[in-house]
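Peer 1: mind folding the following:
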Amino acid sequence: MTTTTPSRVRRTALPWPALLALGTAVFITSLTETLPAGVLPEMSADLGVSAGAAGQAVTVYAAGTALTAVPLAAATTSVPRKSLLLAAMTVFLVANTLTAAAPGYAVLLAARFLAGIAAGLAWAILAGLARSIAPAAREGRAIAVTMTGIPLALSLGVPAGTLIGRHTGWQAAFAAVSVATLAVIGWIARSVPAAHRPESADEAKATVPRTLRVPGVAAVMTVVVTFVLGHTIVYAYIASYLRQAGLGRSTGTVLLLFGAACLAGIWFVGRHVDRGLRVLAWSGAALFTLSTAAFALTTAPWAVGAAAVIWGLGWGGVPTLLQTAAGRAGLRHGRAAADTAQAVLVTLWNVAMMLGGIVGGVLLEGLGATSVAVAAAVLGATSLLVVVLARRHAFPAHPTAPPAPGGVTTPAPRTP
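Peer 2: Next up is the predicted model:
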């Protein structure tokens, strides 16, 4: 009979309390980014601005993240990761509280920009921190648990925030996020262990150009831009697409199907990412391409519903897959390079989201709803092509462990 010793359990079990705390931080930052979309009418009326002007609360948040994630990550490479995350979440708490108490439009935008800065820094280190506290060969699953906060924010958090905002005011929704942020700060402080690993002088020189020259990093970033841009183009305008297709009343159902499939996708990816990164990456890109092509070719209700499910299955695990791929590629040059790669990913992710809103709007107004789906399908196919070609470093079939001090890279241990 085989027995498992307590020490063996400690070496292989995931640190669930710590990972759930990190996942809650991801949930809160993701929710805060998109929450204005759910309370836009209330914000617009209360602040005395147009709906378009109120919508810039989302834009300035993304801009704060995109403009500062890389320089802040580079400037804080020597700061302990746990302490840095606690500092970022504290600034985030202040920014959200200021948003809830904003006396006017200008203060609101300034608070949202500050929140975006704090979230960008937190996002740049969350995946690396999850990876550093996980057992060997389970780093991908640890990142998956942390990234679960993204689909939960979209499928549960935003509707809940919208409900609060419509019944008690949009300020109450942001105040609730502040209360949750305060709680998660205490949770992180109590449950997340400090990650100590001194960097060599060479590893600390992890500039963006140098990190992008690490084999595999540039290919991962290419997929980030094309995949996120394609997803945002169709996600931002799915309601308009369905309305033009005569399916406007089905918007809630389509988004529910998409959200449920996202949760299934991230669960599956979390279980298999450590040993199947490549297969999962090209499968996700293929499913996304198939679903958006279906949106372009047919508006039959059953087909649109099926496409929404396929879309969610393909997209749900993408944050985990790309964070894992970027971290693995960057680790070939040390932890600092891995953290810089994560910061670049966060920046490009938010840039792609901003561009997706612009490009999707231009296509929708100029060429109609079908063009939105066609553009997303083309971008999905481009992502698939890059994943297929980048089989050696960015999306390898067999993951490798970080290089030893002598520079020898060895295969990563297999999960039992």
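
Peer 1: from here on, contacts and neighbour counts on C-alpha atoms
Peer 2: Noted.

Peer 1: list the helices and strands the helix ranked longest in the chain packs on?
Peer 2: Of all the segments of type helix in the chain, defined by DSSP state H, the longest one is helix 251-297. Contacts defined by 3 or more Cα pairs under 8 Å, 6 or more residues apart in numbering; DSSP states H and E place helix 251-297 against helix 139-147, helix 149-152, helix 238-244, helix 301-316, helix 318-331, helix 369-389.

Peer 1: how does it look with 10 Å?
Peer 2: If you count contacts as 3 or more Cα pairs under 10 Å, 6 or more residues apart in numbering; DSSP states H and E, helix 251-297 packs onto helix 139-147, helix 149-152, helix 217-236, helix 238-244, helix 301-316, helix 318-331, helix 369-389.

Peer 1: which among the ones you listed is found nearest to A111?
Peer 2: A111 lies closest, by Cα to Cα, to one member of the helices and strands packed on helix 251-297: helix 149-152, at 21.9 Å.

Peer 1: run through the neighbouring helices and strands of that closest one.
Peer 2: Counting contacts by 3+ Cα pairs under 10 Å, 6+ apart, helix 149-152 packs against helix 16-38, helix 251-297, helix 301-316, helix 318-331.

Peer 1: now tabulate these in TSV and tack on distance to L229.
Peer 2: Shown next, in TSV, are those (distance: least, Cα to Cα, whole Å):
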stretch	distance to L229
helix 16-38	16
helix 251-297	12
helix 301-316	12
helix 318-331	13
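
Peer 1: one more, please, to line up against the first structure:
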Amino acid sequence: MPSVTSSREPAAGDRLPVLGLLALALATFLTVLTEALPAGLLPPISRDMQVPEAWIGQYVSVYALGTVLSAIPLTAATQGWRRRPLLVLAIAGFAAANSVTALSESYGLTLAARFLAGIFAGLLWALVAGYATRMAPAALRGRAMAIAMVGIPLALTVGIPAGTFVGTLFGWRLAFGLMSGLSLLAMAWLLACVPDFPGSPPERRTTLAAVARRPGVRAVLWVTLTFVLAHTILYTYVAPLLEPFGLAGRLDVVLLVFGLVALAAVWVVGALIDRRLRELTLASAGLFAVAVVVFGLGRTPEAAWAAVVIWGLGWGGAATLLQTASAQAAGEAADVAQAMLVTVWNLAMAAGGVAGGLLLDTQGAGAIPGPTLALVIVALVVAYAAKTAGFAPARSR
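Peer 2: Model (predicted):
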């Protein structure tokens, strides 16, 4: 029987449960790494599986598809489940899927495992934000979210390069095997340091429509859609965008700088979010807009470097800001709202890849900044207008 203290809400004077939040950060790190690592290992996987690289690229696509299709229905279906077993189950899904990927000789079987991993990712993303805020004192919930979400930029700046290095040097199967081992570590860490919480009783469960009608939720979803869509267009096709600046051959350094600046932005957001959610969101969108303008009008390498740094500052804290805003707007229905946000986020990523490709094919890389800027401006306007709910000043919440 769970102890009485395992599900209590923290008192306002409590400290942040750092070890538990770091366990959640490891979970988000694993989720992003599991999704994106195939992109860094396309050539060796392609040679070993004896299929074209474009087919291996679908490992990422089916993962995203699994996330989009599963986040909302799984979250709705498991509202009554206890939270920690559900979280551990999601991580166990990564361990199983990565083990199959490491051992499988069949392209079809591996594709199915990747789809399964995406399903568990949809469940995990819906859980983490609500979990982080529930573990923390009310006055520190934004900072708790920042710690839990630090796994995202760490996976992009450290995890994927390290995984690519290991996979290239020692074999791609070892890289996925190590991720399975890391998943087992995450499960043990979660069980040791993360408290359990009860699911929602039947009378407190809510529908998607009811959550969407809550003040501020739709504003957060609109900002998420436009902001992530803009970022994905720019990030996916940053290589051709850098060619006129003479930096296409230094893409690895550019992305490293972007990632490091994004990490710094996460730290800033984590320090201020509990008092300045609205201001940080507006600043984030504003910085992103400035970066896009510099990309569009700049002509020198120095201008491109400046745009990358400003872009990293604007993007780095976005996941923390948007998930915190969603959790605050949805209240006790945070898990359902997060599932909606995860679905919108992944749809925006998919649409960004398609939209950016069409722009590149039909008009060239020079056409990318214009529509991207328009999307960021929409995000900025919606966030600014959400003064009473969604992105309200701290004193109004």
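
Peer 1: picking up where we left off before, okay, and the longest helix of the first structure goes to which residues in the second structure?
Peer 2: In the comparison with the second structure, helix 251-297 of the first structure aligns to the range 251-297 (TM-score structural alignment).

Peer 1: with the first structure superposed, average distance for the matching stretch?
Peer 2: Compared with the first structure after fitting, stretch 251-297 of the second structure deviates on average by 0.8 Å (mean Cα distance after the TM-score superposition for the first structure).

Peer 1: and the spatially most central residue of the first structure, what is it in contact with?
Peer 2: In the first structure, the centroid-proximal residue (Cα atoms, centre = their mean) is P319; its distance is 4.8 Å. With contact taken as Cα atoms under 10 Å, 6 or more residues apart in numbering, P319 of the first structure is in contact with A127, I143, A144, M147, T148, I150, P151, V224, V228, I266, A325, W349.

Peer 1: show me which pair in those residues is furthest apart.
Peer 2: P151 and A325 (19.4 Å).

Peer 1: quick one: which of the two has more around it?
Peer 2: Counting neighbours by other Cα atoms under 10 Å for P151 of the first structure and for A325 shows that A325 has the greater number, 30 against 26.

Peer 1: and the more buried one, what pairs with it in the second structure?
Peer 2: A325 of the first structure maps onto A325 in the second structure, by TM-score structural alignment.

Peer 1: quick check: which element contains the equivalent of L348 of the first structure over in the second structure?
Peer 2: By TM-score structural alignment, L348 of the first structure lines up with V344 in the second structure. Element membership for V344 of the second structure, per DSSP states H and E: helix 334-363.

Peer 1: next, the contact list for the nearest residue to the match of A325 of the first structure once chain neighbours are set aside, please.
Peer 2: Closest residue to A325 of the second structure apart from its sequence neighbours, by Cα to Cα, 6 or more residues apart in numbering: G390 at 5.7 Å. The contact partners of G390 of the second structure, taken as Cα under 10 Å, 6+ apart, are 214-221, 223, 277-278, 322, 324-330, 382-384, 397.

Peer 1: what do you get if the cut-off is 6 Å, keeping everything else the same?
Peer 2: Listed by Cα atoms under 6 Å, 6 or more residues apart in numbering, the contact set of G390 of the second structure reads G216, V220, A325, A329.

Peer 1: tell me the SS of it?
Peer 2: Of the three states, G390 of the second structure takes coil under DSSP: H, G, I helix; E, B strand; the rest coil.

Peer 1: what do we get in the first structure for it?
Peer 2: Under TM-score structural alignment, G390 of the second structure pairs with A394 in the first structure.

Peer 1: what's the closest non-adjacent residue to the equivalent of G122 of the second structure over in the first structure?
Peer 2: Using TM-score structural alignment, the equivalent of G122 of the second structure in the first structure is G120. Nearest residue to G120 of the first structure, sequence neighbours excluded (Cα to Cα, 6+ apart): T65, at 4.3 Å.

Peer 1: and the gap between N346 of the second structure and R397 of the second structure?
Peer 2: Distance, N346 of the second structure to R397 of the second structure, using Cα to Cα, to the nearest Å: 28 Å.

Peer 1: can you give me the distance of the residue nearest to A325 of the second structure to P52 of the second structure?
Peer 2: 45 Å.
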